[in-house]
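**Student:** the following block contains a protein sequence and its predicted model.
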Amino acid sequence: MRTVQITDVDPTRAEDLLAWNALLRDGFNAGREAAWWASDEAVLAQYGDPKPERTSVLLVATLDGRPVGAASASADPGEPAEVEISVLPDARRQGVGTALAEAVRARLRGVAEIVQAETYSEAGKGFATELGLRVGNQEHRLLLDLPIDLEVLRAQHPAPSEVEVRSWTGACPDDVLEDWARLTTQMEEDVPMGDLTRPASRGDVDSVRRGEQRMADQGWILVRSLARLDGVSVGYTEIFVSRHDPEIITQDDTLVDRDHRGHGVGRALKLANLENLMTLEEAGRARWVQTYTALDNAAMLALNRAFGFHTADQLTILEGPVG
């Protein structure tokens, strides 16, 4: 009988941490197109300055002594634990994933009540449902090929004259910080999450600043735009660019206030922030912009596709009790 052994990884040991990250990446991204993963530098920064209230679980699985799988779990107090389980393709269906899942659950008992897990495959979805998780939400992963022709985009998506867009990189300017915190809180309330447990809001000013500092420490450049109508902030968008590995750029949130949708604000924001992005030296080394959109978010899917995004694959997020 082949032997599966599960070992905890000490995140203070850089060599072990990076080997774990590579193993998690190789199993999770096997067979996927242009799949992003956190750089070594970002992982070292993340675990070198952990959130004091967060519980982190890092596991490696060996099969007959060979590393073939890994798992990650993180849980903040009162929130669902986020779990990733990864097995190399040639070691699947030999009990490795099940052993990792059981070990993750054992370490999360008493820490969290709910787990959420992500997969891009039908096999992964089947594995998770066999463990007692249910599908909570599904999203398209979309890619925009780079470079882009800004002149063509400007001609295709003229910004409404009444929409004022302000763009910058890095931390939010002090004079719009409260507006940014308000809109990011609204995004947490509005973003489609299907049947998933919605996390508690963290959109206060202090949490914005803490988040910005952590992102900067991990090597992220924040590319941001804020839209105003009649002097009132009504929408925002942001893009994340890794200084260490800019090949895949992440388009994160885009929000337009409920009372101001359907008037071209989202289009103006996306165009302005892509123009903002293209001013960065790192953008010249990128090949794609990546974003996620819920399957039932027809308006945002249409907007993303109008800007040239195409579907790469589909993310399924599942949820269930820690057990």
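**Tutor:** Received the coordinates, thanks.
**Student:** all contacts plus neighbour counts: C-alpha atoms, from now on.
**Tutor:** Fine.
**Student:** now the strands for this protein?
**Tutor:** For the chain, applying DSSP state E gives strands covering 4-8, 55-63, 66-75, 81-87, 114-119, 134-145, 163-169, 220-229, 232-242, 248-256, 288-294, 310-321.
**Student:** show residues contacting the first one.
**Tutor:** The one in question is strand 4-8. 57-65, 95-96, 99-100, 103 (C-alpha atoms under 8 Å, 6 or more residues apart in numbering).
**Student:** please apply the same query to stretch 25-41.
**Tutor:** Residues outside stretch 25-41 that contact it (C-alpha under 8 Å, 6+ apart): 18, 21, 69, 85-89, 218-219, 244-245, 248, 288, 312-313.
**Student:** and the residue nearest the centre of the chain, how far is that from residue 270?
**Tutor:** The chain has residue 252 as the residue nearest its centroid, 7.5 Å off, counting by C-alpha atoms, centre = their mean. Remark: distance between residue 252 and residue 270 (C-alpha to C-alpha, to the nearest Å) = 11 Å.
**Student:** also this one, for the comparison:
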Amino acid sequence: MEITHIPAGTLPESEIEDTVAEVVAFDRVVNSASGLGPDFDPRSAEVRRQLQRTNDYTTHALWLGRLGGDIVAKGIAYLDLQDNQNAAEIHVAVHPEHRRQGLGSELLAVMEEQLAGEGRRTLTSFAETPAGVVDREPRTARIAAASGTGALPSALPEVAFARAHGYSLRQLERCSVARIREVGDDLVGGGEVAADGYAILTWAGPTPEEHLEALALLQRRMSTDTPGAADLEEEEFWDADRVRANDADREASGKRLMTALAMKGDEVAGYTQAAHFAERPAVGDQGGTLVIAEHRGHGLGARLKRANHATLLQESEVERVYTWNAAENSWMLAINDLAGFETYAWTSVWKKITT
């Protein structure tokens, strides 16, 4: 197998569109085989961004494995540049017709070696499995997550592959879907100060200047306050400039963001974000949700999500919103249930420290 390493920004402009088309076609076949459905299909704008764009905070690297000129395996790494510079989030996929031939192992070995050469030896990865697949064989042997909550059948291909290459199952996340247009009349937007003193502000698009510092604070807390964060990464550096850069990067990739921010007077209490895409107008992806510890117990998580869903109904064609939460994060899962979410898939979180 011929393997090509493509760090972001290194591919000649003349080759980008052909590569985007090839990668999107490959990813679509892989997703079809996963059983997750077309809502999880690749987006060409996102692939293009991964090939073209980088900024002062994050970048990407792509590996393409070819046989006879055709892509048969793909790897990608998401790389932080200001923090967690010893770490990488990686993903490996093999075309369904070429599995069980050692191609994934070959590609992963190349990726790990090149990332280690850059000082990135703490590797994390994620795999998505439909809930029906996980539940199909309730009595089969299972591998428990190190977080203490949840387990996966050990015979699942993604589980067997990760374990065979030294990755440990750190955590399970529940992927849930809310069908917001079916409950649209029950959603209440933000705006007014509630009786308990909290106001929920909502907006579409980039963060307004007056809220940049609030979002930077919440993003820093997201990297430390969510379940499992300490096991997977260091505290992230966020300031107003990074929020601006992150918003610009999302806009460039075709991602339109909806944000709800909870405030009590001048005090930041929490936020949630969701995105939708022109290429997939009926589907929204839930971004981060956090209520700062000292403001919990007031139902803010559900209020934030429902207010944001009301904004999505007003500002977009979104019909379904997907969200991901740690299985041990029972309080957020309860919030999701209140906000109308139901289980769709399970996401396994894997970690390895290479030598």
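**Tutor:** That came through, no problem. Since the structure is predicted, the reported quantities are computational estimates derived from the model, not experimental observations.
**Student:** coming back round to it: mind listing what the aligned partner of the residue nearest to the centre of structure 1 in structure 2 touches?
**Tutor:** In structure 2, the residue paired with residue 252 of structure 1 according to TM-score structural alignment is residue 287. When contacts are counted by C-alpha under 8 Å, 6+ apart, residue 287 of structure 2 touches 272-275, 323.
**Student:** go on, residue 81 of structure 1?
**Tutor:** Contacts of residue 81 of structure 1 (C-alpha under 8 Å, 6+ apart): 73-75, 112-116.
**Student:** so what does it match up with in structure 2?
**Tutor:** With TM-score structural alignment as the criterion, residue 81 of structure 1 matches residue 88.
**Student:** and the residue nearest to residue 272 of structure 2 when sequence neighbours are not counted, how many neighbours?
**Tutor:** With C-alpha to C-alpha, 6 or more residues apart in numbering as the criterion, residue 272 of structure 2 has its nearest non-adjacent residue at 4.2 Å, and that residue is residue 289. Neighbourhood size, residue 289 of structure 2 [other C-alpha atoms under 10 Å]: 26.
**Student:** I figured residue 289 of structure 2 hits residue 271, correct?
**Tutor:** Yes: with contacts counted by C-alpha atoms under 8 Å, residue 289 of structure 2 reaches residue 271, the gap being 5.6 Å.
**Student:** what sits in contact with each of those two?
**Tutor:** Joint contacts of residue 289 of structure 2 and residue 271 (C-alpha under 8 Å, 6+ apart) are residue 301.
**Student:** and for the residue lying closest to residue 320 of structure 1 once chain neighbours are set aside, the neighbour number?
**Tutor:** The spatially closest residue to residue 320 of structure 1, leaving aside those adjacent along the chain, is residue 133, at 4.3 Å (C-alpha to C-alpha, 6+ apart). Using other C-alpha under 10 Å, residue 133 of structure 1 has 21 other residues around it.
**Student:** how about residue 216 of structure 2?
**Tutor:** Neighbour count for residue 216 of structure 2, taken as other C-alpha under 10 Å: 19.
**Student:** what sits closest to the counterpart of residue 118 of structure 1 in structure 2 if chain neighbours are left out?
**Tutor:** Per TM-score structural alignment, the equivalent position to residue 118 of structure 1 in structure 2 is residue 126. Among residues not flanking residue 126 of structure 2 along the chain, residue 349 sits closest, at 4.7 Å (C-alpha to C-alpha, 6+ apart).
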